[in-house]
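**Student:** coordinates only, no sequence provided:
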């Protein structure tokens, strides 16, 4: 059995704004590694631990340089780290040969009410919709996972994403651990980490005991008709020059994809452009 962990930071407890990454770097690092350690502890204490061969961790926030390689190596000798940016299928790089996926530190899509640091792939995107549905990174990444026939078994993130995926019914079948209760874009109630850690370990063991072949893979189907509403007309001007894009109005770009791989890489291409 091989486990894939896609890491993002905005859904991690102890963090409530983007500037924590550099203004509170030490606390930031402790928080992200403590949450990952809880996942690894849950794996190691699971009855299925001996069946696991590889634990792949994809550092998928920002430039993909958040996680300490040596610290991860010490957590478990089966861990391999994917880092760096840009790279193909960014948040899901190297997904082949895995059996189940965990999303760690995930957050709600842009525009979700009471969601900490809400956005979808880029803070330059006001909204990303697929087939008319406002989508979070979790929903988009699941599309690519579905293509590989690999289920998302566990999501660890803020209450904003929980409300969107579980309460609003987009991924109600996924096990979920709430790390913090989001009050607003930059305000949260941080749950005590001892409780969060215990829940993470419990849910990891619960997921690993499931029949992965029976887990749902998601409902969105091809073609994936994407509308990206940018924050500025300048970003839309740059995006319009990409082959396959349609300018819908001053802020909106339309794109269509027949595969999850092309969908992720198309969105990431726009993300790279909008960083300029």
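**Tutor:** Sure thing, it's come through. Values in this document were obtained by computation on a predicted structure and should not be read as measured data.
**Student:** make it CA atoms for all contacts and neighbour counts henceforth
**Tutor:** Noted.
**Student:** quick one: the helices in the stretch 51-200 of the chain?
**Tutor:** 69-75, 137-147, 159-162, 193-208 (DSSP state H, counting those that start in this stretch).
**Student:** list the buried residues of stretch 166-179.
**Tutor:** 166, 170-171, 173-179 (16 or more other CA atoms under 10 Å).
**Student:** cool, and stretch 31-51?
**Tutor:** Using 16+ other CA under 10 Å as the test for burial, stretch 31-51 gives 31-44, 46.
**Student:** for residue 16, find the nearest of the helices of the stretch 51-200 of the chain.
**Tutor:** helix 159-162 (12.5 Å; CA to CA).
**Student:** here comes the other one, which I'd like you to weigh against the first:
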């Protein structure tokens, strides 16, 4: 059985401030070690539960955060960017996906909540459904027939996402009390809980089914953080301007849609 572990940082236990998520800060070096430990806990749990192969996708920022020497030597890692499948790179041929260190979506309550770009995007909706990163990338995994089996992050993330993946187990690493405030497990407690849940999730993988978004074509409505960003995004001829901050585009697949969102996120650095 083959498992993909997709790992972000904002949902990791102990992480509560943006400085912990950005390179160049002493606090980031501690946070990336906690991120690595939670990723490795999911790996160990997957192997405990009978996995034959585990791939770990570094899914935060520049995708170069995890410390390879902190990972179980049986795992393989996907690191660096750009990548067509982004946070789901490595999903092809997998039996399930584990989401570790994930967070709530843009415009929602939750620790460091955002969707793809905290600078550029205020809200992302697909075919009328507001989606966070887990919703977007879980739908991409579903295009490959791969279900989400485990979700780890803060309580706001779990509350926002549970209905999208009803068969997935959850680990609450912290309780949000604001964007930069939380009551958190210690890293050791979180690691123990994730390893146990990952092993337990393996037992249910065979009965899970992937949950694609309905429809054969997808319309994305993207609310930018300000009109200047919407001006920039509409330099791309495929985009339609809806109002001062809202743009829209259509895509034939979730892969195409997410690739467009990642391109727009990269464009936004012109105004950062």
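**Tutor:** Perfect, thanks for sending it. Note that the structure is predicted; figures quoted are calculated from it, not measured.
**Student:** that older thread, ok, the buried residues of stretch 166-179 of structure 1 vs residue 136 of structure 1, which is closest?
**Tutor:** Out of those, the member with the shortest distance to residue 136 of structure 1 (by CA to CA) is residue 170, at 10.1 Å.
**Student:** tell me, the longest helix belonging to structure 1 lands on which residues of structure 2?
**Tutor:** Looking across structure 1 with DSSP state H, the single longest helix is helix 25-45. Aligned using TM-score structural alignment, helix 25-45 of structure 1 spans residues 28-48 in structure 2.
**Student:** work out the gap between that stretch and the centre of the chain.
**Tutor:** Offset of stretch 28-48 of structure 2 from its chain centre (CA atoms, centre = their mean, to the nearest Å): 15 Å.
**Student:** how big is the offset of it relative to structure 1?
**Tutor:** Aligned to structure 1 and superposed, stretch 28-48 of structure 2 gives a mean residue distance of 1.9 Å (mean CA distance after the TM-score superposition for structure 1).
**Student:** quick revisit: nearest approach to residue 63 of structure 1 belongs to which of the helices of the stretch 51-200 of structure 1?
**Tutor:** Short answer: helix 69-75, nearest of the helices of the stretch 51-200 of structure 1 by CA to CA, at 14.8 Å.
**Student:** list the buried residues for that closest one?
**Tutor:** residue 72.
**Student:** just checking, what packs against it?
**Tutor:** strand 79-82 (3 or more CA pairs under 8 Å, 6 or more residues apart in numbering; DSSP states H and E).
**Student:** give me the residues contacting the strand it packs on.
**Tutor:** 54-59, 69, 72-73, 93-94 (CA atoms under 8 Å, 6 or more residues apart in numbering).
**Student:** please repeat the previous calculation with a cut-off of 6 Å.
**Tutor:** Outside of strand 79-82 of structure 1, the residues within contact range by CA atoms under 6 Å, 6 or more residues apart in numbering are 55-59.
**Student:** related to what we said a few turns ago, most tightly surrounded among the helices of the stretch 51-200 of structure 1?
**Tutor:** helix 159-162 (a mean of 28; mean count of other CA atoms under 10 Å).
**Student:** OK, contacts around residue 101 of structure 1?
**Tutor:** 4-5, 152-153.
**Student:** just among those, which is most surrounded?
**Tutor:** residue 152 (28 neighbours; other CA atoms under 10 Å).
**Student:** give the aligned equivalent of that residue in structure 2.
**Tutor:** So, by TM-score structural alignment, residue 152 of structure 1 is matched to residue 148.
**Student:** can you check residue 11 of structure 1 too?
**Tutor:** That one, residue 11 of structure 1, aligns with residue 11 by TM-score structural alignment.
**Student:** excluding chain neighbours, give the residue nearest to its match in space.
**Tutor:** residue 101 (3.8 Å; CA to CA, 6 or more residues apart in numbering).
**Student:** do the same with residue 149 of structure 2
**Tutor:** residue 168 (4.3 Å).
**Student:** that neighbour maps to what in structure 1?
**Tutor:** Residue 168 of structure 2 maps onto residue 174 in structure 1, by TM-score structural alignment.
**Student:** again, but for residue 107 of structure 2
**Tutor:** With TM-score structural alignment as the criterion, residue 107 of structure 2 pairs with residue 111.
**Student:** its match - how many residues pack around it?
**Tutor:** 17.
**Student:** distance check, it against residue 251 of structure 1.
**Tutor:** 16 Å (CA to CA, to the nearest Å).
**Student:** with residue 11 of structure 1 instead?
**Tutor:** Counting by CA to CA - residue 11 of structure 1 and residue 251 of structure 1 are separated by 28 Å.
**Student:** same deal with residue 200 of structure 1?
**Tutor:** 40 Å.
**Student:** which SSE is the residue nearest to residue 32 of structure 1 when sequence neighbours are not counted in?
**Tutor:** Nearest residue to residue 32 of structure 1, sequence neighbours excluded (CA to CA, 6+ apart): residue 12, at 6.5 Å. Using DSSP states H and E, residue 12 of structure 1 sits within no helix or strand.
**Student:** aligned to residue 186 of structure 1, what sits in structure 2?
**Tutor:** Looks like residue 186 of structure 1 aligns to residue 180 there (TM-score structural alignment).
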